[in-house]
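Undergrad: got a structure for you, letters missing:
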C-alpha cells in the first residue's frame, strides 16, 4: 500500500444501534453427524465422481455423500 490514508477528527453524524440479526455459530453450522463406512464402488463411478469434484473444486466423497442424502430425503417424502 503506497497510498497514505489521512484521518480527520470530524463528527461522524447520527449513529443508530442495530440489533444483532445474525444467526449464532451453532445455527450456521451445516455439518451433520456422519458415520464412517467402508464401501466398494466401481472404478468407473469413482473416476466419474473425482472428475466432477475436480471441476467444482470439491472432494469426491462430499459429492457422493450429498447424492446419498438427497436420495434418502426423496425416499422419505414418498
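TA: Here it is on my side, so go on. Everything numeric here is computed off the predicted structure, so don't read it as measured data.
Undergrad: can we go C-alpha only for contacts and neighbour counts from here?
TA: Noted.
Undergrad: list of residues touching stretch 28-39?
TA: Contacting residues not belonging to stretch 28-39 are not present [CA atoms under 8 Å, 6 or more residues apart in numbering].
Undergrad: how far does that stretch stretch from start to finish?
TA: One end of stretch 28-39 sits 30 Å from the other (CA to CA, to the nearest Å).
Undergrad: and the spatially most central residue of the chain, helix, strand or coil?
TA: Ranked by distance to the mean C-alpha position of the chain (CA atoms, centre = their mean), the top residue is residue 30 at 7.1 Å. Put simply, residue 30 is coil when judged by DSSP: H, G, I helix; E, B strand; the rest coil.
Undergrad: so for the longest helix seen in the chain, what gets flagged as buried?
TA: Ranked by number of residues, the top helix in the chain under DSSP state H is helix 60-77. Within helix 60-77, the residues that count as buried by 16 or more other CA atoms under 10 Å are 60, 63-64.
Undergrad: next one for the comparison:
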C-alpha cells in the first residue's frame, strides 16, 4: 500500500459526462409526515411481504409503505406552479 502512484499527462480519450441524478442531501434527510391507517390485507399478501422482508433484513410494513409511495410517485401528476399572470380587478359598469 506504500507504492507511489505515477501520474502521466496523457489525453483522456473518450470521456462521457454523466448527468447528476442523485437527490441533494436535504431531500435525503427530509422525512414525510406519516399518517397511521388501519388496512385489512389478504393473508397471502402479508405472508409474501413478511417473507421478502426477512430475506432482505427489513420490516414488511416499510416495504408496503415504499410500494404505495412508488405507486403514488408514478401516477400522481406533479404539482403545477402558481400562475405568474396578474389578475385585474373588474370595475363595476
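TA: Alright, I've got the coordinates. Since the structure is predicted, the reported quantities are computational estimates derived from the model, not experimental observations.
Undergrad: that older thread, in JSON lines: the buried residues of helix 60-77 of the first structure, plus distance to residue 76 of the first structure.
TA: JSON lines is the format used below for the buried residues of helix 60-77 of the first structure (distance: CA to CA, whole Å):
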{"residue": "60", "distance to residue 76 of the first structure": "25"}
{"residue": "63", "distance to residue 76 of the first structure": "20"}
{"residue": "64", "distance to residue 76 of the first structure": "18"}
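Undergrad: returning to what we had before: got the contact list for the longest helix of the first structure?
TA: Taking CA under 8 Å, 6+ apart as the rule, helix 60-77 of the first structure contacts 49-50, 52-54.
Undergrad: filter these to the buried ones?
TA: Burial by neighbour count, judged by 16+ other CA under 10 Å, picks out 49-50, 53 from these.
Undergrad: could I get the full set of strands for the second structure?
TA: Here the second structure has no strands by DSSP state E.
Undergrad: residue boundaries of the helices in it?
TA: 25-29, 43-55, 60-75.
Undergrad: how about the ones you listed in CSV, adding distance to residue 36 of the second structure?
TA: Listed next are these as CSV, based on distance: least, CA to CA, whole Å:
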stretch, distance to residue 36 of the second structure
helix 25-29, 21
helix 43-55, 17
helix 60-75, 11
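Undergrad: map residue 42 of the second structure onto the first structure.
TA: Taking TM-score structural alignment, residue 42 of the second structure has residue 42 as its aligned residue in the first structure.
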